[in-house]
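1. From the sequence below, what's the structure:
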Amino acid sequence: METIDQFAWIGWLAVIAIFLVVELVSGELTFLMLGFGGVFGLASGAVGAPLWLQVIVAAAAAALLLLFVRPPLLRRLRRSADPKAFNVDALIGLAGVVTETVTPLAGRVKLVNGDSWSARIREDRSLAPQTPVTVESIEGATAVVAPRTSEEN
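-> Okay, here's the model as predicted:
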C-alpha cells in the first residue's frame, strides 16, 4: 500500500492526460473540469495527503468545477455564436408569391428575398399565380409552401 501512495502521482498524471485528450474530442468542458479535479488530487498528494484523501479532494474539486465554473464558461463560449439562421434554414417562414400555379407536385414561387424556387403544397389543392404564400420547409430544391392567412398579410 505504501508503494501505491508513493507512486500515485503517476496515476494522477495518467488520469489528467486521459481527461484532456477526451476533452479535445468532445469540446463540452466536462472532461476539462474532471482533469482539473485530477490536478487538485495530484496537488493534495504533493503535500502529503493519503490516497483516499487525494481521491476525495479530486472528486470534490471536479464536482465544484462542474457545478460552478463550467456553466458560465459554456455561456461565455456560446454567447458569440450567431443566432441567425442561414442557408436553407433562413428561408423557413419567408413570404413569397406564386408565379406559376402551385400543386402538390409542382409550381413556382418568388420569395421576398428575390429568389425564385420550385414549389409545392402539402394539401390536395392548387394555388393560383399572385397568391401570397409562406415557406413551411425546404425539401431538396423545392420549397414547401402554404397560403398566407389574412393576419399574416
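2. contacts and neighbour counts: CA atoms only from here.
-> Will do.
3. So which elements touch the helix or strand residue 62 falls within?
-> Using DSSP states H and E, residue 62 sits within helix 51-68. Applying 3 or more Cα pairs under 8 Å, 6 or more residues apart in numbering; DSSP states H and E, we find helix 51-68 packed against helix 30-46.
4. next structured bit after the top strand by length along the chain?
-> Taking DSSP state E as the assignment, the strand of the chain that covers the most residues is strand 132-139. Following strand 132-139 in sequence order, the next helix or strand is strand 142-147 (DSSP H and E).
5. Run through who's touching that following strand.
-> Counting by Cα atoms under 8 Å, 6 or more residues apart in numbering, strand 142-147 makes contact with 117-122, 127, 131-138, all of which sit outside it.
6. To check against the first, give me the structure of this:
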Amino acid sequence: MPTKEINEFHVIDTIEEANKTPRVVLENNKLKKQTKISGKVLEAQYQIGENFLILVTEGNPFEEALYIYYFSASLQLMDSLELSATYAEGMVRNISLSDSGNINFSFFDNDEQWVLKVHSNPKFSFFSNKYPVKRKMSCFHKSWLSLSKS
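-> Now for the predicted structure:
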C-alpha cells in the first residue's frame, strides 16, 4: 500500500489531569471527525492506502513516550503501539519514509534507528513486542503494526 505524509489532522484540544497520561483531541480536516488519544504533541501523520497512521508524544523530553496509532478511513482504531521506558529521555528525530513504505526514526538516542512497518494484512502476534515497545491489546491478536530497532 502506498504511504504518503499528510497534513489532514490538527490538534483541537489537550486534556491534562494530575497523575494521568495527557490526551489530545485530533480532528481530521477532510472527514470532519474527531478522536481522543493518549499524547499531547502531534509529531507526524501518514496516509496508507485509505487508512491513517498517527505519531504522538507526551511533550516531556525528560520522560517521553511515543504513541503510534493506526486508524481506518472512518477513524476506527485498528492497532496501536507505545514506545517508552521509565525515566528515559526521548525525542522523535530523523523521521523518514523509506522506499518500501516503512517509517524510520530515532527516539531515545540519535544513533539508534527504529523501523515502523504497517502490514498490508494483519498478522497474528503472540508476545511479539519486546521492551520498550508496548501494546495495550491482548497478548494474542491480529496486529497491523510492528516496531523494531534496526
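7. Now compute the TM-score of the two chains, please.
-> The pair, once superposed, lands on a TM-score of 0.22 when counted by TM-score structural alignment, normalised by the length of the second structure; 55 aligned residues with a Cα RMSD of 4.8 Å.
8. now the angle between helix 30-46 and the helix holding residue 62 of the first structure, please.
-> For helix 51-68 of the first structure against helix 30-46, the angle by axes from the mean of the first three to the mean of the last three Cα atoms, to 10 degrees is 150 degrees.
9. Could I get the buried residue list for helix 51-68 of the first structure?
-> 51, 54-55, 57-59, 61-62, 65-66 (16 or more other Cα atoms under 10 Å).
10. now do stretch 65-80 of the first structure
-> By neighbour count with 16+ other Cα under 10 Å, stretch 65-80 of the first structure contains the buried residues 65-66, 70.
11. quick one: contacts for residue 55 of the first structure?
-> residue 41.
12. now it: how far from residue 68 of the first structure?
-> According to Cα to Cα, to the nearest Å, residue 55 of the first structure stands 20 Å off from residue 68 of the first structure.
13. repeat for residue 117 of the first structure
-> Per Cα to Cα, residue 117 of the first structure is found 49 Å from residue 68 of the first structure.
14. And the strands in the second structure?
-> Going by DSSP E, the second structure shows strands at 3-5, 9-15, 23-28, 33-38, 41-48, 51-57, 65-71, 77-84, 93-97, 103-106, 114-126, 133-134, 140-149.
15. for the fifth one, packing partners?
-> Looking back up the chat, that one is strand 41-48 of the second structure. strand 3-5, strand 9-15, strand 51-57.
16. for those, which one ends up most surrounded?
-> strand 51-57 (a mean of 22; mean count of other Cα atoms under 10 Å).
17. Contact partners for the closest residue in space to residue 66 of the first structure that isn't next to it in sequence?
-> Closest residue to residue 66 of the first structure apart from its sequence neighbours, by Cα to Cα, 6 or more residues apart in numbering: residue 33 at 6.0 Å. Counting by Cα under 8 Å, 6+ apart, residue 33 of the first structure touches 62, 65-66, 70.
18. Alright, I will stop here.
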